[in-house]
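>>> requesting a structural model of the entry that follows:
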Amino acid sequence: MKEDNLEKKAAIKKPDAENPYTLLDLKLTPVKTWSAGIPAVLAAFADLIEEKAVIRGTKALFKMNQAGGFDCPSCAWPDPDDERSPIGEYCENGAKALAEEATSKRVTPEFFKVNSVFELAKLTDYEIGKMGRLTDPVYLPENATHYVPISWDDAFKKIAQHLNELKDPNEAAFYTSGRTSNEASFLYQLFAKEFGTNNMPDCSNMCHETSGSALRPTIGIGKGTVTLEDFYDTDVIVIIGQNPGTNAPRMMSALAKGKKNGAKIIAINPLPEAGLFGFRNPQEISGILGDGDKLADLYLPVKINGDMALLKALECFLVDFERKSPGEVFDREFIKEKTTGYDAFVERVEGYNAEELAQLSGVPLSAIYDAAQMIAFKKRIIVCWGMGLTQQPNGVHMIREILNILLLKGSIGKQGAGVCPVRGHSNVQGNRTMMIDEKPTDEQLDRLQAYFGFNPPRAHGYDVVRAIKAMDEGKVKLLFCMGGNFLSATPDTTYTANAIRKLNLIVSVSTKLNRGHLVHGKESIILPTYGRSDEDIVKGQVQIVSTENSMGVVQSSKGMLKPVSDNLVNETQIVCRMAMATLGDRSVVNWQLYHDSYNAVRDAIEKCIPGFENYNERVREKAGFYLPNAARDGKFITKNFGDRAPFTLTELPDNKLDDDEYMMATTRTHDQFNTTIYGLDDRYRGIKNERRVVFMNQVDIEKGGFKAGDKVDLFNYDDGIERIAPLFIIVSYQIPERNTVTYFPETNVLVSINNVVEESNMPASKYVRIKIRKHTPEIFERVKKIEASS
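I've put the predicted structure just below:
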């Protein structure tokens, strides 16, 4: 019998951790200089047709982001507080996300019966995602080739058995994606803490952990300080390291409204993104028949990680302007009353040379001077950023440099001024508010202890990067994923995949199939759940859940579509049933109460988290309610500086490259949201029917002995390890020299697990040193050897 098991194990084929290394049929189209418009409308409805959900999906679109409707499962851009568009308060990406939730396609137990894990892994992420909605819980036994049906009760028994067999609660980790509701998130972290661990890696660890790490010590809160209305009444909007046309398309309406009211817009980004230049609002005649709205008044094509030099050059000009016009450029009263460290900061700035800084940034000195003039005599300034900053090794310091400029200007804590980190997934900010955090504060834990009566663990847990390393080292043996696609979202794909394979069990709460279900631990369980648009009925009553958007507004969300299966369980009840199965009589929490009543969950949140007074009443108000934000009110309550915001002294990075090196940043296509691939086009950048491309400057193409259209292989050698992303096509693009851009997750394999942001420990996926060589077929054998040796 033992020999038979060994033979069976040897016959198991290891699923691929990567997308298949195959090219499609790349077509290049003209690069767009404007976004949205009628093409966005057509693209949105094309997805509804493809998913065979035209009637069902169209009905839902008119309820998405509306008062009394459901929150978009895509980005976290806020809804207007007052009137919302009756035509549709959603964007192209939101419509695509809904189409995939509303799809008529089903992934049933019969599907898994005829499709092995290995065969499914041969498909691309796009093909896997298009299979449809999961309908039933399934289980992959150790050494098995196919998932098999499992009852909900048996699934929870198996999870409980694995959890209770751990020698230490810290051998488990509980991951969270950004779409989990406040109610489910609160209970999820509560279970983890009662179980005995703070190992709560989450998607914030990969997107905006850097923002929180930068903001909390300086202004006292790790969130933005502006409201949507601030965009309508401001003087200057700076967009840095962010592509609103793709990543937050509904932001375009706010930018256009601000522009019409007199605001100037400065765009700072290595790529000239369409959404930074023009916007055609499909709900207005000018967006259909006219040229739409010109947005950016000034575009600064900064090098990758040249942002710090650019910001310091801006400061050099501002200090000079202030010297010539004392008190007219800087807000002296604000600086005196609300900041500290001004003199040392100005002394540091005076030691820099603006011309040298401009050369380091890659932006002409004259253009930086123009930007400085645009903000010099204005007070109402908003600075927005995305992962173009947060995924840089010095991202924390760059955000603090942005704060330095705003503090000089007194441009924070007043109407039309402040910081705006543009969050990605729809409730990623709410997750953190609900204490999904590997580093909870003593104050948070004290409140939990006082209300529930157990002593939660005080030691910090693992974030995403540390969790992957702990899995590789055998310190974490069970990973529970509340949503998301952990494998495709994380860095160093080969390393991460092999770390996952060492787990005893991985559990995934999901709506659709993804690659994270195919690269698994010794055992794997998939638990199907509701989407945001699905009607959630508990005890005969249709339930509401709640989310928090990028600007700290908590609002209700009420699904309205009939679920795709009668065998789905909502995330809140999944947590409760797992808790009851695992903790049994030793729990002091009334999990059955929370299983049966979302109102009861909100009552508990109200008692444990400040700002949620009268939660059940206020969340049902038309526009929801704002959470407290002292910095928005001009009050900086910091741990080390009292009621003052500090100026921060930062350093310039060393971005020197070897002669044969390039700097690479990963990005996503317009047909993609996070790891979900909606299609194979990147319409605004002129890419059609291909994802394996590398954008290069034409000068670099020629110097490297390449030509546009060449097939190449990409290499990274961080930590003395060879990492290879094979078979890419060179595309000539307007990008700074020695800089390249590729799509993720295809090039996540090149991002070392040790290439992280200082302080926040986020993967630095926008700062990867690579080498580019002409493609050779033999490269695939090298890739296989690397995977085998790992």
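>>> when you work out contacts or count neighbours from here on, use the C-alpha atoms and nothing else.
OK.
>>> could you check how far I436 is from S488?
Separation of I436 from S488 (C-alpha to C-alpha, to the nearest Å): 21 Å.
>>> tell me where the stretch 201-350 of the chain has helices.
Under the criterion DSSP state H, counting those that start in this stretch, the stretch 201-350 of the chain contains helices at 209-219, 228-232, 244-247, 251-260, 285-288, 307-324, 332-338, 342-350.
>>> what comes up buried for stretch 718-733?
For stretch 718-733, the neighbour count (16 or more other C-alpha atoms under 10 Å) marks D718, R723, I724, A725, P726, L727, F728, I729, I730, V731, S732, Y733 as buried.
>>> to compare against the first, here's the next sequence to fold:
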Amino acid sequence: MPQDKHGHDRDDTPHYDQASGGWGSMRGIARILRDQKPSVGAMRTLWRQNKPGGHMRTSCAWGKPKVPHPFEFCENGAKATIWDLTTDRCTPDFFAAHTVSQLRGWSDHDLEKTGRLTHPMRYDAVTDHYVPCSWDEAFDGIGARLRGLEPKSTVFYTSGKAALETAYLYQLFARLYGHNNLPDSSNMCHETTSVGLKKVIGSSVGTCVLSDFDHCDLILFFGQNTGPNSPRFLHKLQQTVERGGRIITFNPVRERGLVEFTNPQRPTQMTVTKPTPISKMYLQIRPGGDIAALAGICKRVLQMEREQGAIVDWPFVEDHTTGLDELEAWLQATSWPDIEAVSGLTRADLEAVAVAYASSRRVIGVYGMGLTQHVHGSLSIAMLVNLLLLGGNIGREGTGISPVRGHSNVQGQRTVGISEKPELVPLDRLEELFGFTALRDEGHTTVTAAEGVLDGSVRAFVGLGGNFARAIPDQGRTDPAWAALDMTVQIATKLNRSHTLVGKTAWLLPCLVRAEEDRQATGPQAVSMEDSLSTIHGSLGKRQPASPDILSEVAIVAGIANATLPPNDRVRWDDWTGDYGLVRDLIEATFPDKFADFNERLFTPGGFYRGNAARERQWKTESGKAQITTPKVLSALGQVPQGDQMTLITLRSNDQFNTTIYGFSDRLRGLEGSRDILLINPEEMARHGLAEGQIVTVETVLDDGHARAVHGLKVTAFDLPDSCVAAYYPEANPLVALNYHDTLSKTPAAKGVPVRIRPHRQGDPRS
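Model prediction:
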């Protein structure tokens, strides 16, 4: 019994019967509190979280309001902070009791569950153990090894957690050292946004600010799971619905946060009144079907314009865009049966969306990795921009394009220079400030860095946070290759799988979390980050550090740089470590148009907006106008399933953030326990001759000479479109090929992997 467009669950598959938020979220937080037993003061830390003068959460990048709620945190934000402030400790004694080879077999959850790292550690290859060392020993050893390597053979990776101050110094270190190899977590998720939006509107980020959501009439949601990934966004969605606005969602998976919401900030709704319905229509689109769906909507909008007029904003289109004639001819030549077949949606539903669009004066397009992680993801984004441009829905209050980022500063670190593309960084200004000659050749992305690990051209890897080896595609091929590197360096707060994939020499360096006090020579230091809405926020930690032997990320980056680079009177690592305000002065000097009066505005309530030319209808594109794009293909998939093939989408559960697994409850989908499952709808289960609970192998179907498979997945009925299966990230990452990525950005196509299901044979040891 499939659900209908209004969001009714089918009753023959697992699902969550309650609204997102509410008491379920409170119980989820309580469970992590019991599990982690955080340090005294954790609740005071949560009270300060995301508030002016407080600390900014380390997970979600959603905006922070000028006037915060009493509790300005969500379930997963609380989990992330509690996870950071655990009383568990991963000490030298733990490493003395376990070899690295043994730890390599531990689960992601169990590795991080060991607690906060407390001491700098050096890998001893003879004993296969991490052993404690001093910070001077670590810095000197890393510096000596880096000086002996060709700089272009090294990679400096950063996760999205590092603050603006750390990110700026890290990219400066890389360029002074002699390379642009600065891949980051954006390469794996929203690089398609950075490249795709830049091409069509001249901006690499979205155009909305938080207040736009107070004025929109319609929000179109594509491929973003708000419930667990950015729950504070649900407040704006709830307010939109309550003032008469509409939300229409396109997603292969029915996510509870976009179905209904109980606001934990409202005692009456928590106890008496009903949840707030969120999506007016919930359309379970096929993976990769967004181009086709948007084509259908645009096709009907233009037809209505021809029939009745007053829908297309012609003054805007004529003054600010180019390319409409070509798109219109393509749409007229594209048939409705083809649109329906690729999107998996009916003409009637898509025409209903077009009517809603035509009757809305202010429209916002919101999307997540359901659009970005496809072979033609950039075309999906371009098609969403096309629809918005038809109505002049970019550059007015209550309108715009709004990608929702994941990690707290993944957008901001790109703003201050973390980029492998030299043309995106003011290298002339850096040369002027620091007296050196910067390389102009393009550096490694995540994909090319992983390829370099495989082919041996990458000799050293420095990871500023994150879990790179676990997050990347093709793990079955890359995991053994790390041992051949001359050096791996990991800056981290907790143990993870990347730390067990060591090079010939390896260092594990513990750092502060954002909630902890960062005290340097001039006193406690604040840091800053940029949210998804291009707004800058200051953050000040207050908690006692987990160990006296851990350092801040700034101090670690500066310490390695000091030990690696020759003296330079203009480069003052010690001074910058002692006073982060000096680093913010450097950021302002390098990017004066974005960071004027940086230190003075650091703790502006609600943050300060760094600006966006596209929001002002200034189009920094090749044509000088916003580009209406003709996509040429209807499917964003690189390979459309044929015969017994299926399309795999990778998912995150309600109990994880990126590769961090807090537990084994995917409450908002009605799934509990094992993460080694394969989700498939009952009709497809029957078509493939599968049974509930059957153990299967999933194999990638690509003709590139490499076999990729994940074994031991349990078949589980779930509400998904036809020709589609789903499995958890990062467990399913071995199925994602490095060479299967967005054509423009090289973002891995993790939402559209061509696969085949093979039942296990009796006696198969891999079951």
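>>> for the residue mapped onto T145 of structure 1 from structure 2, what are its contacts?
Counting by TM-score structural alignment, T145 of structure 1 corresponds to D128 in structure 2. Contact partners of D128 of structure 2, counting by C-alpha atoms under 8 Å, 6 or more residues apart in numbering, are T99, V100, S101.
>>> separate out the buried members of those residues.
For the contacts of D128 of structure 2, a neighbour count by 16+ other C-alpha under 10 Å gives the buried set as T99, V100.
>>> stretch 239-248 of structure 1 aligns to what range in structure 2?
Stretch 239-248 of structure 1 falls opposite residues 221-230 of structure 2 when the two are matched by TM-score structural alignment.
>>> excluding its backbone neighbours, what's nearest the counterpart of Y90 of structure 1 in structure 2?
By TM-score structural alignment, Y90 of structure 1 lines up with F73 in structure 2. Leaving aside its sequence neighbours, F73 of structure 2 sits nearest to Q49 (C-alpha to C-alpha, 6 or more residues apart in numbering; 6.6 Å).
>>> quick check: the aligned residue for L583 of structure 1 in structure 2?
Counting by TM-score structural alignment, the partner of L583 of structure 1 is L565.
>>> got a list of what the residue lying closest to that match once chain neighbours are set aside touches?
Counting by C-alpha to C-alpha, 6+ apart, Y177 is the residue found nearest to L565 of structure 2 once chain neighbours are left out, at 6.5 Å. By C-alpha under 8 Å, 6+ apart, Y177 of structure 2 lies in contact with P151, T564, L565.
>>> ok, and those residues in structure 1?
Cross-checking those against structure 1 gives P151, L565 as conserved contacts, using both residues aligned by TM-score structural alignment, their matches' C-alpha atoms under 8 Å.
>>> I436 and S488 of structure 1: who's more crowded?
Between I436 of structure 1 and S488, counted using other C-alpha atoms under 10 Å, the more crowded position is I436 (29 against 26).
>>> matching residues in structure 2 for the helix or strand harbouring N498 of structure 1?
Secondary structure assigned from DSSP states H and E places N498 of structure 1 in helix 493-500. Aligning helix 493-500 of structure 1 against structure 2 (TM-score structural alignment) gives residues 475-482.
>>> in the matching stretch, what's buried?
The neighbour-count check on stretch 475-482 of structure 2 (16+ other C-alpha under 10 Å) flags Q475, G476, R477, T478, D479, A481, W482 as buried.
>>> which two of the residues you listed have the greatest separation?
The most widely separated members of the buried residues of stretch 475-482 of structure 2, counting by C-alpha to C-alpha, are G476 and W482 (11.8 Å).
>>> which residue in structure 1 lines up with V241 of structure 2?
By TM-score structural alignment, V241 of structure 2 lines up with K259 in structure 1.
>>> that match contacts A296, correct?
No: K259 of structure 1 is beyond contact range of A296, at 9.1 Å (criterion: C-alpha atoms under 8 Å).
>>> before we move on, the earlier item: next step: the buried residues of stretch 718-733 of structure 1 restricted to strands.
Judged by DSSP state E, strands contain the following of the buried residues of stretch 718-733 of structure 1: R723, I724, A725, P726, L727, F728, I729, I730, V731, S732.
>>> in TSV, list these along with distance to P610 of structure 1.
Listed next are these as TSV, based on distance: C-alpha to C-alpha, whole Å:
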residue	distance to P610 of structure 1
R723	46
I724	48
A725	47
P726	50
L727	52
F728	50
I729	52
I730	52
V731	51
S732	52
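>>> L671 of structure 2: what's it in contact with?
So L671 of structure 2 contacts P14, H15, S665 (C-alpha under 8 Å, 6+ apart).
>>> thought N393 of structure 2 was touching G400?
Yes: assessed by C-alpha under 8 Å, N393 of structure 2 is found in contact with G400 at 5.7 Å.
>>> anything in contact with each of those two?
With C-alpha under 8 Å, 6+ apart as the test, N393 of structure 2 and G400 both reach V363, I364.
>>> which of these two has more neighbours?
Comparing N393 of structure 2 with G400 by neighbour count (other C-alpha under 10 Å), the higher total belongs to G400, at 29 against 25.
>>> and that one? What does it align with in structure 1?
The alignment partner of G400 of structure 2 in structure 1, by TM-score structural alignment, is G418.
>>> how much space is there between the closest residue to T13 of structure 2 other than its chain neighbours and D110 of structure 2?
Spatial nearest neighbour of T13 of structure 2, chain neighbours left out: F718 (5.0 Å); criterion: C-alpha to C-alpha, 6+ apart. Using C-alpha to C-alpha, F718 of structure 2 is found at 27 Å from D110 of structure 2.
>>> before we move on, what SS does the match of Y90 of structure 1 have?
At F73 of structure 2 the chain is in coil, as set by DSSP: H, G, I helix; E, B strand; the rest coil.
>>> for it, list the residues it contacts.
By C-alpha under 8 Å, 6+ apart, the contact set of F73 of structure 2 is L46, Q49, N50, R232.
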